[in-house]
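Asker: Attaching a predicted model along with its sequence, questions to come.
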Amino acid sequence: MDSDSVGSQEYSLLKDLRLQIEPKDGTFSLCFWLYFTTSSTFPSTIIQQVYSDISESAPFLVIDDNKRIHLLPVVLLHEEAPDTGNINSWAEVPHATVDFKFPLEKWVHVGCQVCPDYIQLQINGEIVGEKSLCSLLNEKSGSSDLKKLTLANVGGDGNSVQGYVHNFEIFPSISSVKDYHLKDPPLKLSIDESSVSEIEEESDGVWAVVGGKASCRRNFSMDVVLSDAFGQPVDKENEVFASLLYADTRVPVENTTDDEAPLLASYDGIEFSSHERPSKLLLGRASFKLKISQLSSKCDNRFFLIRFCVPKLGNYPFLETYSHPIRCISRSRNTRLSTLVWKRSTVLNFSSVSQSSALDDGSLELQHSGHEAQANPLVKRFRIGQDKTPVSVKTDPTFEQPDEECNSHVQNATQVENEFPRSFDGRPANFNEAYDSPSDSESIGEGNSPLNSMASKRYPISDMTIFKYCLASLAEKSLILKEITTSAPDKEILELANHVSHYSGCSHHGNQILIAKRLISHGRNLWKEMSLNNHHIPWENGVYDIQKHFKMIACCGSRSLSPQDLNLLRKIAGSQEYLTQENFEKLWCWLYPVAITISREWINPIWKSTSPKWIEGFITKEEAEASLQGPTGFQEPGTFVLRFPTSRSWPHPDAGSLVVTYVGNDYKLHHRLLSLHQAYGSYNNGDKRVDVKPLQDMLLAEPELSQLGR
């Protein structure tokens, strides 16, 4: 803070704001971070100007009923100043204003400059409004200074704005407010919803978690991120605590009758009360593996929330975050989770990986649809279909290549598709056979269980291996597949993919199994070709071969990887000068599924398109968010970019998927996973649909998406 400035760098309630200044020559500046809670109502006065010899105050900074901020002239300085005592007079006087809505539950930097002949309003370091005014100083008998001025949120005007301020500073002269925009930004705690796993998102946006006694309840996991106002993780040595609350009252859930904690944290296979074992922040991120105890039989009709907080940083709403509402279900409960279906002609499927719980639309309807209605609580996904009936497409099992660049690739079908009869999204042609007779129960061990119906059959890959794979972590899945693919024939791998997709309720798991053999063998051969049996190679030596094989698998010779793409690949590989086999495998497990996705007929054209650039290449979530920000905040609602999630590597079921990052109508960023198999990759009585729209058209037909970013 400058020596001439006055202010406070701590977090404080907006209603407690009160600072004095003695402007010189009728000039002063101020800036601060501002945060509004959702309980705020508008219009309201944010800051009022108070003088010691004037009994009534006048508004200085207001927010109207459209949540737009206005900076007003100063009493005793400008002829156009609003009347004291009349809280509505500001609307009748000239003022500097912004043309966009102020967001809730988000930190925004506000700056104000006041001079005798103008006022200026800045948001996030950028000038957004300015108004020329007439000065009163020359009429004041030679005095060039204003009387002592107090800026405060004094209330009394019926306002109910609820908020916080941080790093409030006032300068008695004109100062560069933009420089202070970057200093000491405030913090915010949030859930990284792209990290959420083993949770089913139901049709109403509620998370379904399998709880109950120790033998039944399941782990679910998520990461919590402490970041600054610019979205950058903050490396602070603190602990994040998790607790379970009732969603309707926000009251902590009590222990069970046997004194078992309602929320359990799992560490190294041992369960602890979440109150006893907080998670430490590492590079701004805390990871949680949680379980809900015996609540499903006692509180079946109540919703819960998980609250995360950092007590050492203070009890503020922006330093705590809440999960979606949670319904704790029993593993044996007879319920069928519904699939969301858009009542429109588009057939895009979204899986939520954003801060929003679900796409809000009045035309959403519930739909039970074959095996997809039997979603397993292990998988988080919801889908958008067409007119209550998912679109089906039958296609020739031979993979169609989009242009001549793929001719050599067509002749090598075993290398890309392993000669499995496959639909466009990579599923085997007989996937539907496993789902012709859906059971009324989700319980693996009861009713018309597939195990019972298959009891008379014997497969080389045992049932134990199938279920072990379904319940394994990603690292364990990788080891299982590496072992199986070394000796198992293609038929057994196909059967494993069928069974895992059936028992998990998600065909995406099967997709990763089907590409496993090619991914592993292709990666092994590429490493031998690059390394010449060396333990490591310079990154610059290997990157040419990596790009060459990527373009071959992706069937795209017209678009090379950009320096930005290669930089991200290097980060995934560990950002080292030399590339080891272990780091190459990390890179390959991410890159190969992406290349397979790009080779698909409906993705390949938009990957090749560089004007407009439909897919941004290989960028991080943070880079995608930055691309949607303009000089005064986020771009218009509906602006979006497409990207491949950097956190999804084989054998994760979403490896190689596309994510759409977009600005919502709430001026918040949302991230949603595209699931396209209903539109392009299913079968329907041998008939191939010819009326399926290109992906670009379906994207732009979504009400949340209106224009491509950048």
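Answerer: On my side now, so go ahead.

Asker: Only C-alpha atoms from now on, for both contacts and neighbour counts.
Answerer: Will do.

Asker: Check which residues of the top strand by length along the chain are buried.
Answerer: Looking across the chain with DSSP state E, the single longest strand is strand 187-197. Along strand 187-197, the positions that meet the burial threshold by neighbour count (16 or more other Cα atoms under 10 Å) are 187, 188, 189, 190, 191, 192, 193, 194, 196, 197.

Asker: surely the last one meets residue 221?
Answerer: Yes: contact between residue 197 and residue 221 holds when scored by Cα atoms under 8 Å: they sit 5.5 Å apart.

Asker: rewinding a little: can you lay out the buried residues of strand 187-197 as JSON lines showing distance to residue 544?
Answerer: As requested, these are exported to JSON lines (distance: Cα to Cα, whole Å):
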{"residue": "187", "distance to residue 544": "42"}
{"residue": "188", "distance to residue 544": "41"}
{"residue": "189", "distance to residue 544": "41"}
{"residue": "190", "distance to residue 544": "39"}
{"residue": "191", "distance to residue 544": "38"}
{"residue": "192", "distance to residue 544": "34"}
{"residue": "193", "distance to residue 544": "35"}
{"residue": "194", "distance to residue 544": "31"}
{"residue": "196", "distance to residue 544": "35"}
{"residue": "197", "distance to residue 544": "35"}
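
Asker: ok, second structure coming up, stack it against the first:
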Amino acid sequence: MAVKLSKAFAVFDNDEYLPLDDLQVTLTRENTSEDGTYTLCLWMYLLKNNRHPGVIIRQVSLLFSSHELKRVCAMFLCMQSTSSIQSLPFLSLDNDLRLVLHPLVQTESSELDVLADQSCPVEKWVHVGCEIGHNIARLHIDGVVTGEKAISFPSCDETVEPVKLSGGDGQNRGGFVQAYAHHVCVLPQPSVTNHYVKNPPLELSLDGSTGGSEDHELEEGGDGVWSVVGGKASCRRNFALDVVLLDALGRAIHKDIELVASLVYADTGYLVEKPKDDAEAPLLTTFDGVEFPSTERPIKLVHGRASFKLKISQLSSKCDNRLFRVCFESPNIPKFPFLRVFSRPIRCVSRNRNSRTPSAPWKRSFAAVYPVDGTTLPSAAEDRPETLRANESNGMAAPNSCGEKAFSDYVVFKYCLETIHSRAAFLRALVVSKTEEELHEFAGRVSQYTGCQHNGYQVLIAKKLLREGEDIWRQVSHDGYSAPWPSLMSKVEESFYNISGQSKRRFTSKDIEFIQQNCGTGSATTTREQFDRLWQWLYPVAMTVATPQVRKTWESVTPKWIEGMVSRKEAEELLRGVDGIPKTGNFILRFASSRSWPHPDAGALVASYVTDDLRINHRLLNLDTRTW
């Protein structure tokens, strides 16, 4: 029969949980079979900060001894050394975190103890079943018998009802052992398995696939720490984390609850606070393109899952290089540790952590070597725009020769805060009405305000990218709405070779298939929208190949250093090989398939590589010239 727990918290409907100190169970003959045997079952969640020896559950009963009635208090479930003297039946946890079931005998011997053959996990729900038979005792962990031994019990006349089981050592709350209990039952029949599967407890968990997105917003280091780009509004990146509500058997459970995310320090668990009152919240979430403090926007569970898209505004370097974690919990339910989940440690870095942009005025020539007037691109080392060489410059763009700004601060800030799609639409209109000098000024100020020279670079290449794309479409489209795919791809390939300045390595059928799939183009005809998507991804790739260092590597076929046009999934399959076992040190270079103009990482290379522990990681490469 189930035991009524008067102090339990009903978290979800009748799903009750309670701290160990609040556990109160009365054991009577009604709970046992005719021969006095019974089974105690419960789910237990041990916390990390436990000390042993220590009592989990104590037992109080009346015992006849030498014709006298004595009140006896003993341990029933405890964490302790196996060498302790026992006088009543109890379950203990030894120094190796293994459960030990002790028989009901008046002896100081431990020969009758039933020792589990496995350790008891902490910070995880574990099911415990203590089966006390007529002449045998069995210990069950997670529905499996982990120990049993033949024993003999004293006659039932030696005890007087009732026997009370209480949580903790009875001395004070928060004793040596801290734990939680769920679904505590005393059953007359040995039905441990039925209890195990009937009503398992719930816990929040981080989806195991989290961080494995194609967007590479989370980079995992060899120490298991995630690296996230944060800081200023225009440079910080979204990263996605999924939280699932599971039962102890690993099944997703739907409950009508909301979760919020907060940023805490990894070492203490304390909330990361704003550096000043008018500063942004440390952790932000995005709704319809607008950023909000994550704690103000709860996410509902849908089919047992909640998906968070987050950004971090607080850099680790501004917090004594401390690591962070993201904490997920519900504001409307008791704050049990099993209904709260933390991400891995996070190091929040700036976009230009390897090449910080100087703050002095930007000394540059308007004769940029990535011209925006449609002239032919050079193919030597000087083809890197001088305006983007933050490491060779001393500052940012200055106003035009008249001392007037062509763009107000409001316009520049608005551009920096817009989505990639909105930036592209703005630049399409901008290149039509503005001069080259004005575009250079705008690019410099975008780089200055975002602290990221790559954002300014996307402005510099906008005019040539759009002009060449328009020329290609005009040549192959007869009605302006669609174009035959074979003719379009032939023209695109020709333009790719002209822009990249190389012709040794041609597109393979696999490359073309990848371009089709990545950009969503049809096999027979292509719409203008599909072509724009293709061109805005491929043009920055061609510009990357045009750099001398990358071009030489790209042209190498034996060995083939840059695989280039493969997806994340295909790269992982190639690294695993035929036998499915990756080899340490193997790597593949490919282009980021989810980065298109005017994203600051458009055209970037990604290294997919095998670590020492045979895991496959993906890292976005910094292609600034000084890093080669």
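Answerer: Received the coordinates, thanks. This one's a predicted model, so the numbers in the text were calculated from it and none came from an experiment.

Asker: what TM-score do we get after superposing?
Answerer: Aligned and superposed, the two chains score 0.52 in TM-score terms (TM-score structural alignment, normalised by the length of structure 2); 405 aligned residues with a Cα RMSD of 5.5 Å.

Asker: where's residue 454 of structure 2, which helix or strand?
Answerer: Following DSSP states H and E, the helix or strand that holds residue 454 of structure 2 is helix 453-460.

Asker: just checking, what packs against that helix?
Answerer: Applying 3 or more Cα pairs under 8 Å, 6 or more residues apart in numbering; DSSP states H and E, we find helix 453-460 of structure 2 packed against helix 436-450.

Asker: mind checking how far the helix it packs on is from the chain centre?
Answerer: Centre-to-centre, helix 436-450 of structure 2 and its host chain are 35 Å apart (Cα atoms, centre = their mean, to the nearest Å).

Asker: what's the average distance of the longest strand of structure 1 to structure 2?
Answerer: For strand 187-197 of structure 1, the mean deviation from structure 2 after alignment is 4.4 Å (mean Cα distance after the TM-score superposition for structure 1).

Asker: Quick check: what element follows that strand along the chain?
Answerer: Using DSSP H and E, the helix or strand that follows strand 187-197 of structure 1 towards the C-terminus is strand 200-201.

Asker: After superposing both structures, state the mean offset of the helix or strand following that following strand relative to structure 2.
Answerer: Along the chain past strand 200-201 of structure 1, the next helix or strand (assigned with DSSP H and E) turns out to be strand 207-210. When structure 2 is overlaid, strand 207-210 of structure 1 sits 5.4 Å from its aligned residues on average, using mean Cα distance after the TM-score superposition for structure 1.

Asker: State the distance from residue 290 of structure 2 to residue 593 of structure 2.
Answerer: For residue 290 of structure 2, the distance to residue 593 of structure 2 equals 25 Å [Cα to Cα, to the nearest Å].

Asker: So which of those two has more stuff around it?
Answerer: Between residue 290 of structure 2 and residue 593, counted using other Cα atoms under 10 Å, residue 593 has the larger neighbour count: 25 against 11.

Asker: can you give me how far the longest strand of structure 1 is from the chain middle?
Answerer: Computed by Cα atoms, centre = their mean, the chain-centroid distance of strand 187-197 of structure 1 equals 8 Å.

Asker: just checking, what packs against it?
Answerer: With contacts defined as 3+ Cα pairs under 8 Å, 6+ apart, the secondary structure elements packing on strand 187-197 of structure 1 are strand 220-228, strand 320-322.

Asker: tilt between that strand and strand 220-228?
Answerer: An angle of 160 degrees separates the directions of strand 187-197 of structure 1 and strand 220-228 when computed by axes from the mean of the first three to the mean of the last three Cα atoms, to 10 degrees.

Asker: Onto which residues of structure 2 does stretch 61-77 of structure 1 map?
Answerer: Under TM-score structural alignment, stretch 61-77 of structure 1 corresponds to no residues of structure 2.

Asker: Is residue 471 of structure 2 located within a strand, as I assumed?
Answerer: No: residue state for residue 471 of structure 2 (DSSP: H, G, I helix; E, B strand; the rest coil) corresponds to helix; a strand is not indicated.

Asker: Residue in structure 1 paired with it?
Answerer: Under the alignment (TM-score structural alignment), residue 471 of structure 2 maps onto residue 525.

Asker: I'd like to know how many residues surround that match.
Answerer: Residue 525 of structure 1 sits with 10 neighbouring residues when counted by other Cα under 10 Å.

Asker: Can you tell me how far residue 626 of structure 2 is from residue 370 of structure 2?
Answerer: Following Cα to Cα, the distance that separates residue 626 of structure 2 from residue 370 of structure 2 is 18 Å.

Asker: same check, this time on residue 75 of structure 2
Answerer: Counting by Cα to Cα, the gap from residue 75 of structure 2 to residue 370 of structure 2 is 79 Å.

Asker: and these two? which has more neighbours close in?
Answerer: The neighbour comparison of residue 75 of structure 2 against residue 370 (other Cα under 10 Å) goes to residue 75, with 26 against 22.
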